[in-house]
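Undergrad: Test case, fold it:
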Amino acid sequence: MPNARDIMTDDVTCVRERDDLRTAARRMAELGVGSLPICGEDNRLKGMLTDRDIVVKVLGQDRDPGSVTAGELAQGEAVTIGADDDATEILRTMGKHQVRRLPVIDGHELVGIVAVADVARALPDRPVGDLVEAISEHA
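TA: Okay, here's the model as predicted:
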């Protein structure tokens, strides 16, 4: 069974903790992505920032995206997966936390991102279908 390192995207761009959300939004647009890992000055993962976070937590509350930093939106510890964890663990973690993307960590270093699409390409249809169903459930 493939592990996270086998199926992840290893070309990962971080937004820095101190970057304002206008900068983060531009970076998302340039890369064509809807989320970015938030990395600290020590290059450790501090959280994930999504386009939805920017809209709901900043624009939706009439806050200025030029004065809010990515670090301000990093809440708690990010849900991650180890580089050597297998696809079953990836699916379990995604389903449990209802996320579509997981940062991949090797020790304390961010080495990639694994998305539902990566898992879908690597596994038979049914486990992926179960995952999509679990992610889509409402509490």
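
Undergrad: rest of the way, CA atoms for contacts and neighbours
TA: Will do.

Undergrad: Do a quick rundown of the helices in the chain.
TA: When assigned using DSSP state H, the helices of the chain occupy the ranges 4-7, 21-31, 51-53, 70-73, 87-97, 116-122, 125-136.

Undergrad: closest one to C39 among these?
TA: C39 lies closest to helix 70-73 among the helices of the chain, at 8.5 Å (CA to CA).

Undergrad: How about the contacts made by the nearest residue to I81 once chain neighbours are set aside?
TA: Nearest residue to I81, sequence neighbours excluded (CA to CA, 6 or more residues apart in numbering): V104, at 5.0 Å. Counting by CA atoms under 8 Å, 6 or more residues apart in numbering, V104 makes contact with 4-5, 8, 80-83, 110-114.

Undergrad: what would those residues look like in JSON lines with neighbour count and distance to E41?
TA: Below are the contacts of V104 laid out as JSON lines (neighbours: other CA atoms under 10 Å; distance: CA to CA, whole Å):
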{"residue": "A4", "neighbour count": "27", "distance to E41": "25"}
{"residue": "R5", "neighbour count": "22", "distance to E41": "24"}
{"residue": "M8", "neighbour count": "22", "distance to E41": "24"}
{"residue": "T80", "neighbour count": "19", "distance to E41": "19"}
{"residue": "I81", "neighbour count": "23", "distance to E41": "21"}
{"residue": "G82", "neighbour count": "21", "distance to E41": "21"}
{"residue": "A83", "neighbour count": "23", "distance to E41": "22"}
{"residue": "L110", "neighbour count": "22", "distance to E41": "13"}
{"residue": "V111", "neighbour count": "18", "distance to E41": "16"}
{"residue": "G112", "neighbour count": "23", "distance to E41": "18"}
{"residue": "I113", "neighbour count": "25", "distance to E41": "20"}
{"residue": "V114", "neighbour count": "25", "distance to E41": "23"}
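
Undergrad: run this one through as well so I can compare:
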Amino acid sequence: MATVREIMTRNPECAQTDHTLQAAAEQMERLGVGGLPICGPENRLKGMITDRDIVVRGLARGRRLDTPVGELNQGEAVTVGADDSTDELLSTMTHHQVKRLPVIDGDRLVGIVTIADAARALPNPESGDLLDALSME
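TA: Just a heads-up that it's a prediction; the model follows:
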């Protein structure tokens, strides 16, 4: 059975808590990603921000593009451990209905794993179950 460490993207870039929504959007565009971990001092994980967060929780609610990313943070991020099994990953993603998870090793951010990473690593029936669970509203 594979571990999260084997399928994650290593050393993801963070949006710092004091970066603006504009800077985070530009960073996402440059990296070709839809979400970034939010990191504070000493690169400690503070949460996640997605392109949808910027639009729906930011701009649609009257926030300006110069708003600090940290102001949209919704508290502690759902994470998965680097040495957790892909079964644990699947369970966490479906339970919390998230498409990307920061990967931690101890208290350090070491990677990020997306639904696409999980789908590629899991057998077809399991990846179908994951997609079905995340598509539920």
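
Undergrad: TM between them?
TA: After superposition, the two chains reach a TM-score of 0.96 (TM-score structural alignment, normalised by the length of the second structure), with 137 aligned residues with a CA RMSD of 0.9 Å.

Undergrad: State the distance from T93 of the first structure to R18 of the first structure.
TA: 29 Å (CA to CA, to the nearest Å).

Undergrad: and what of G129 of the first structure?
TA: For G129 of the first structure, the distance to R18 of the first structure (CA to CA) stands at 38 Å.

Undergrad: Likewise for D84 of the first structure?
TA: 30 Å.

Undergrad: Map C14 of the second structure onto the first structure.
TA: Aligned by TM-score structural alignment, C14 of the second structure pairs with C14 of the first structure.

Undergrad: so what's T67 of the second structure up against?
TA: Applying CA under 8 Å, 6+ apart, the residues contacting T67 of the second structure are 20-21.

Undergrad: quick one: contacts for Q98 of the first structure?
TA: Contacts of Q98 of the first structure by CA under 8 Å, 6+ apart are 134-136.

Undergrad: and which of those is nearest L36 of the first structure?
TA: Nearest member of the contacts of Q98 of the first structure to L36 of the first structure, counting by CA to CA, is I135, at 19.2 Å.

Undergrad: residues near the residue nearest to G75 of the second structure when sequence neighbours are not counted, how many?
TA: Of all residues not flanking G75 of the second structure in the chain, G47 sits nearest, at 6.4 Å (CA to CA, 6+ apart). A count of nearby residues for G47 of the second structure, using other CA atoms under 10 Å, gives 25.

Undergrad: Kindly report the same for R121 of the first structure.
TA: Neighbours of R121 of the first structure (other CA under 10 Å): 11.

Undergrad: Repeat that for T114 of the second structure.
TA: 19.
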